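> Sequence and predicted structure, then a few things I'm wondering about:
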Amino acid sequence: MPKTIYSFLILFLCFSCNSETVEPAATTTETIYFPPLTGTIWETKSIASLGWKQAAVQPLLDYLELKQSKGFIILVNGRIVMENYFNGHAASTNWYWASAGKTLTSTLTGIAQQEGILNINNKVSQYIGTGWTSETLAQENLITCKNLLTMTSGIEDIANGDDVSPSSLQYKADAAARWAYHNVYVKLQDVIAQASGQTWNTYFNTKLRDKIGMDGAWFQSGNNSVYGSTTRSMARFGLLMYNKGKWENNIILNETYFNEATTTSQNINLSYGYLWWLNGKASYHLPQSQLTIPGSIIPTAPNDMFMALGKNDQKIYVIPSKKMVVIRMGDAADNVNLALSDFDLTLWAKISALYQ
């Protein structure tokens, strides 16, 4: 991880107030809970009240600490069941999302579309002008906003790393013909800024962050636009997505786009939506690989799970069938990795032991 990220973490604003939790009153039919937009109160639910296995808690915590974790949260129906911090981290400490933040860009793209200021089926150059790649005009004009959302731009994905300057965005294949994990998705932030007439940060803060009570901010790390926040703010976003884009009765993201974003988006990598990873599919691709791997990405986890996955094991797992959102922040569990690692397999075996 570049030193710029660690410098950011030192300088980034931390919140000094202590987090508070409160047990909800007993109800016959438990509704989904949303924490207040301000303050630190967040309802909790005990392991015992869920009928989960208390004996499975400590092995999970030991594994998380061993694997360089910093923040960990499990929500069930919006209520905190587990919230733990390790290795000098705290509830008020900010950490980077890495590529888990791609899902924030996906969500803002959907919000912009529902406001009528863009259409994901339109070509990217309609919003940011031509010449944003080094491709021919005909090749460039094949690339739509949806291609950026689905990693099917056809742009060369390895030679130039994360650089998204025009000279580095080179032709590899026609748009929609190839799936390849690439930083070019960040051009959607430019699309949204142009379409809205606002800066990306302003649009993001007013349309998403402030509406669900998140903290945090975007910062630049090399060629990457990276989000940083507390673990609870990551959990707030996970909760929004668990509730299909609604925060209480407020529609932040419409359900039509949400459904598109969290289901297979193309026929090459079945385990990829709109910048979301999808579990339980027949096959998947890994970043920087064209190999089709049979089976589910994380066979130890529920098949209906969809995921925001970032470098060094930043994780948002959303599991509708279990009414769960699971967050993990920290350093790489083992060696530096991209989105997926063996850590996911073992972590989910230990999480599943709680309720199986």
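Yes, it's here. Numbers count the residues shown, from 1 in each chain.
> contacts and neighbour counts: CA atoms only from here.
Will do.
> Show me the contact partners of stretch 150-157.
143-144, 147, 169-182, 185, 265-266, 272-275, 288 (CA atoms under 8 Å, 6 or more residues apart in numbering).
> let's go with 7 Å and repeat that
143, 147, 169-182, 265, 273-275 (CA atoms under 7 Å, 6 or more residues apart in numbering).
> Quick one, which of those are buried?
Neighbour counting by 16 or more other CA atoms under 10 Å classes 143, 147, 169-171, 174-176, 178-182, 265, 273-275 among the contacts of stretch 150-157 as buried.
> In addition, the following structure is provided for comparison:
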Amino acid sequence: MTKTICKILILLFFISCSDNNTSDTDPNPTQAMYFPPLTGNTWETTSISDLKWNQSAVKPLLDYLELKNSKSFIVLVNGRIVLENYFNGHSTSTNWYWASAGKTLTSTMTGIAQQEGLLNINNKVSQYIGAGWTSETLAKENLITCKHLLTMTSGLDDSTDEVDPASLIYKADAGSRWAYHNIYVKLQDVVAAAGNQTWGTYFNTKLRDKIGMNGTWVQLGVNSVYTSTTRSMARFGLLMLNKGKWENNTILNETYFSEATTTSQNINLGYGYLWWLNGKANYHLPQSQFTFPGSIIPTAPNDMFMALGKNDQKIYVVPSKNMVIIRMGEAADDVNLALSDFDETLWKKISALYQ
């Protein structure tokens, strides 16, 4: 009997050791989510060695980022900074433009306005900004809802980036065609009208100041482009990693967050509400009606959702790894698309950190 008990205790000891070893090699150990203070420069860090990551993979990653015209790069795990690097004269206090990555700010603000009862995304756009905002017939214009703008399915002609009524021409019925278009900026007019205040005031009050971001909206042609520090971009990514909550404060409700970060229509499976979605069966790209098979970035985690902007402005959010990654800078290559093979190569070097 005593021998049997000893054998059981020995077995339990080895099982315990085995479990501990598994935990030690976990590339992303479970840790409470951290949120930096709303003011000041304090931000907790965690080291490569604490995470049991591969230190030898850091230099090739940073060398590649510098080679590819990057200005800044941040990796957060559980809200803590793992890597924070600046290149070519950039610093923690330098503002840079988000380009189309800022579409996700517009998506978020639309959700906030809806949860406050100011609008309903299923209502037609003209209910908020009046009829005649396009050159379509009234019947066709009235088919276009706020949700169609969120999902890039307005049906408007995408051959121009202009958003004045003369340029907004019928191409297909709303909901029947996916096409990347600047028309999403009309949502900023919708939110401003519904809230009876300027877009900038509503944005600052309901989002920027609540999570400690800096930054301003700058008008560049037809686009309203956001500029901020890299850490402010990381704060927004952290908010979205935490499903719209900042600590215990709900900034964006989880229902809308879930809708925004899952497939929003059946044409482009890789698109939510102005968020790009990795790991889907197929996807579309801007200025194309072709369906590409497979994941947008095959080298990246399948559950990742992304804000992608011109000249390779990036917010990558990876829920399975409690990870947020930010890249700001000039275009990585001569081609200035929001998505390029830069993403694939970059993710091979990122994943080398923890694999």
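Sure thing, it's come through. The structure presented is a predicted model; accordingly, all values stated were derived computationally and were not measured.
> tm score of chain vs chain?
The TM-score (TM-score structural alignment, normalised by the length of structure 2) is 0.91; 327 aligned residues with a CA RMSD of 0.8 Å.
> still on that earlier bit, narrow the buried ones among the contacts of stretch 150-157 of structure 1 to those in helices?
When DSSP state H defines the helices, the subset of these inside them is residue 147.
> and whichever strand or helix holds residue 234 of structure 1, how far from structure 2 on average?
Using DSSP states H and E, residue 234 of structure 1 sits within helix 231-242. With mean CA distance after the TM-score superposition for structure 1, helix 231-242 of structure 1 departs from structure 2 by a mean of 0.1 Å once superposed.
> So which other helices or strands are in contact with that helix?
Here helix 231-242 of structure 1 touches strand 314-319, strand 324-330, going by 3 or more CA pairs under 7 Å, 6 or more residues apart in numbering; DSSP states H and E.
> JSON lines for the ones you listed, including mean neighbour count?
Shown next, in JSON lines, are those (neighbours: other CA atoms under 10 Å):
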{"stretch": "strand 314-319", "mean neighbour count": "25"}
{"stretch": "strand 324-330", "mean neighbour count": "25"}
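> Present these as JSON lines; the columns should include distance to residue 87 of structure 1.
Converted to JSON lines, those look like this (distance: least, CA to CA, whole Å):
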{"stretch": "strand 314-319", "distance to residue 87 of structure 1": "15"}
{"stretch": "strand 324-330", "distance to residue 87 of structure 1": "9"}
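> just to revisit the earlier point, and the helix holding residue 234 of structure 1, how far out from the chain's middle?
Its chain's average C-alpha position is 9 Å from that of helix 231-242 of structure 1, according to CA atoms, centre = their mean, to the nearest Å.
> Could you do stretch 227-247 of structure 1 as well?
9 Å.
> swap in stretch 233-249 of structure 1?
Worked out by CA atoms, centre = their mean, stretch 233-249 of structure 1 lies 12 Å from the chain centre.
> now stretch 68-85 of structure 2
On CA atoms, centre = their mean, the centre of stretch 68-85 of structure 2 falls 15 Å from that of its chain.
> would you list every one of the helices in the stretch 101-250 of structure 2?
103-115, 126-129, 138-141, 146-151, 186-195, 199-203, 230-241 (DSSP state H, counting those that start in this stretch).
> right, so of these, which gets closest to residue 36 of structure 2?
helix 230-241 (8.3 Å; CA to CA).
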